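1. With the sequence up front, the predicted model follows.
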Amino acid sequence: MKKLIILFTLGLFILSANAIAKDNKYTVQLEMNDGDLIPLVLEVPAKTKIRIEVKNIGTQPAEFESTQLRKEKVLAPGAKSVVVIAPLKPGSYEFFDDFHLDHPRGTILVKE
């Protein structure tokens, strides 16, 4: 009986660990500085939830926007926030600062 309880407990532990692992997100950082995106390319793995920690280090408002991914987030100067993106197929997805359209656009590069 003792062995059965140990095996049952071990099985629950393994199932719980798998459930937690599946909910993990791949985190990257992005700084926005008055239109400059640092870095311009965010490399992420395919088929994984993506968590982008965005920080506006500039003196003006910034807006992380991706029309392809249907995501946007406005940040006041000095503000921090998070954008979560569902798992993506390999490829490249464009994002930009909607308040500074004259600056270069960034790319989320999804690799297998």
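-> Happy to help now that I have it.
2. rest of the way, CA atoms for contacts and neighbours
-> OK.
3. and residue 41, what is it in contact with?
-> Residue 41 makes contacts with 106-109, as judged by C-alpha atoms under 8 Å, 6 or more residues apart in numbering.
4. now do 10 Å
-> For residue 41, the contacting residues are 30, 92-95, 105-109, by C-alpha atoms under 10 Å, 6 or more residues apart in numbering.
5. what does residue 11 give?
-> 5, 17.
6. just the helices in this structure please.
-> When secondary structure is read from DSSP state H, the chain shows helices at 2-22.
7. Could you check how far the residue nearest to the spatial centre of it is from residue 12?
-> Centrality entry for the chain: nearest residue to the mean C-alpha point is residue 51, 2.2 Å, by C-alpha atoms, centre = their mean. From residue 51 across to residue 12, the span is 28 Å (C-alpha to C-alpha, to the nearest Å).
8. cool, residue 77 as well?
-> Residue 77 is 46 Å from residue 12, where distance means C-alpha to C-alpha.
9. Grab the nearest non-local neighbour of residue 98.
-> residue 63 (5.3 Å; C-alpha to C-alpha, 6 or more residues apart in numbering).
10. OK, contacts around the residue nearest to the centre of the chain?
-> 24-29, 44, 82-86.
11. By neighbour count, which of those residues wins?
-> Among those, residue 44 has the most neighbours (other C-alpha atoms under 10 Å), with 21 neighbours.
12. Against residue 29, how distant is it?
-> Distance, residue 44 to residue 29, using C-alpha to C-alpha: 11 Å.
13. put this beside the first:
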Amino acid sequence: MATTTPSPRGANRSLARTCRRGAILLLLSTSAAMHAETSAPPTVELRLQNHLFEPSEIHIPAHTKVRLLIHNLDSTLEEFESWDLNRKKIIFGNHSATVFIGPLAPGTYRFFGEFNPKTALGRLVVQ
């Protein structure tokens, strides 16, 4: 039985096809990464000072992921907590932390400070 060896021309075509596929994949992945960077969620800032959230009511758009940036201006640590949002985050004194929220349906979602639940209270209103 005779065996055939691939011609160099066929090998070059196969290599060219592989290179084109690789270039297309690289282009698509670069495009996706650039899109991810440009579509970062909006940031809403919240301050914790004297064991109070300021502002105590935040409004965000419905069905949109939001980056909540919380600045703890107190010297003591606090835990941002929300049973409605299913979120917890410990924030050391004089530090900041990020919590991603949503996308959420319209409604009101409560949050509080775990260590000062009587004073550190707030609401997230989704419209």
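-> That came through fine. These numbers were taken from a predicted model, which means no experiment stands behind them.
14. TM value for the aligned chains?
-> The TM-score (TM-score structural alignment, normalised by the length of structure 1) is 0.77; 98 aligned residues with a C-alpha RMSD of 2.3 Å.
15. coming back round to it: which two in the contacts of residue 41 of structure 1 are spaced the farthest apart?
-> Farthest apart among these by C-alpha to C-alpha are 30 and 92. That separation is 16.3 Å.
16. For stretch 107-122 of structure 2, which outside residues touch it?
-> 46, 48-59, 62, 76-90, 123-127.
17. May I see the PyMOL selection of the buried members of those?
-> Filtering those down to the buried ones (16 or more other C-alpha atoms under 10 Å) takes a single PyMOL command:
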select buried, resi 46+48+49+51+52+53+54+56+57+58+62+77+78+79+80+81+82+88+89+123+124+125+126
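18. Mark which of the contacts of stretch 107-122 of structure 2 are part of strands, please.
-> With strands taken from DSSP state E, the overlap with these comprises 46, 48-49, 52-54, 57-59, 78-82, 87-90, 123-126.
19. Could you report the separation of the counterpart of residue 92 of structure 1 in structure 2 from residue 92 of structure 2?
-> Following TM-score structural alignment, the counterpart assigned to residue 92 of structure 1 within structure 2 is residue 108. Going from residue 108 of structure 2 to residue 92 of structure 2 by C-alpha to C-alpha gives 27 Å.
20. And for residue 116 of structure 2?
-> Residue 116 of structure 2 sits 14 Å away from residue 92 of structure 2, going by C-alpha to C-alpha.
21. Quick check: the aligned residue for residue 60 of structure 2 in structure 1?
-> In structure 1, the residue matched to residue 60 of structure 2 (TM-score structural alignment) is residue 44.
22. scratch that, residue 75 of structure 2
-> In structure 1, the residue paired with residue 75 of structure 2 is residue 59, using TM-score structural alignment.
23. contacting residues for its match?
-> Residue 59 of structure 1 makes contact with 33-34, 76-78, according to C-alpha under 10 Å, 6+ apart.
24. repeat for residue 43 of structure 1
-> Applying C-alpha under 10 Å, 6+ apart, one finds that residue 43 of structure 1 lies in contact with 28, 92, 107-111.
25. before we move on, back to that, dump the residue contacts of the residue nearest to residue 98 of structure 1.
-> Neighbouring residues of residue 63 of structure 1 by C-alpha under 10 Å, 6+ apart: 32, 35, 54, 56, 72-76, 95-100.
26. same thing but at 6 Å, please
-> Contacts for residue 63 of structure 1 (C-alpha atoms under 6 Å, 6 or more residues apart in numbering) come out as 73-74, 97-98.
27. Out of those, which is nearest to residue 6 of structure 1?
-> Nearest to residue 6 of structure 1 among the contacts of residue 63 of structure 1, counting by C-alpha to C-alpha, is residue 73 at 47.9 Å.
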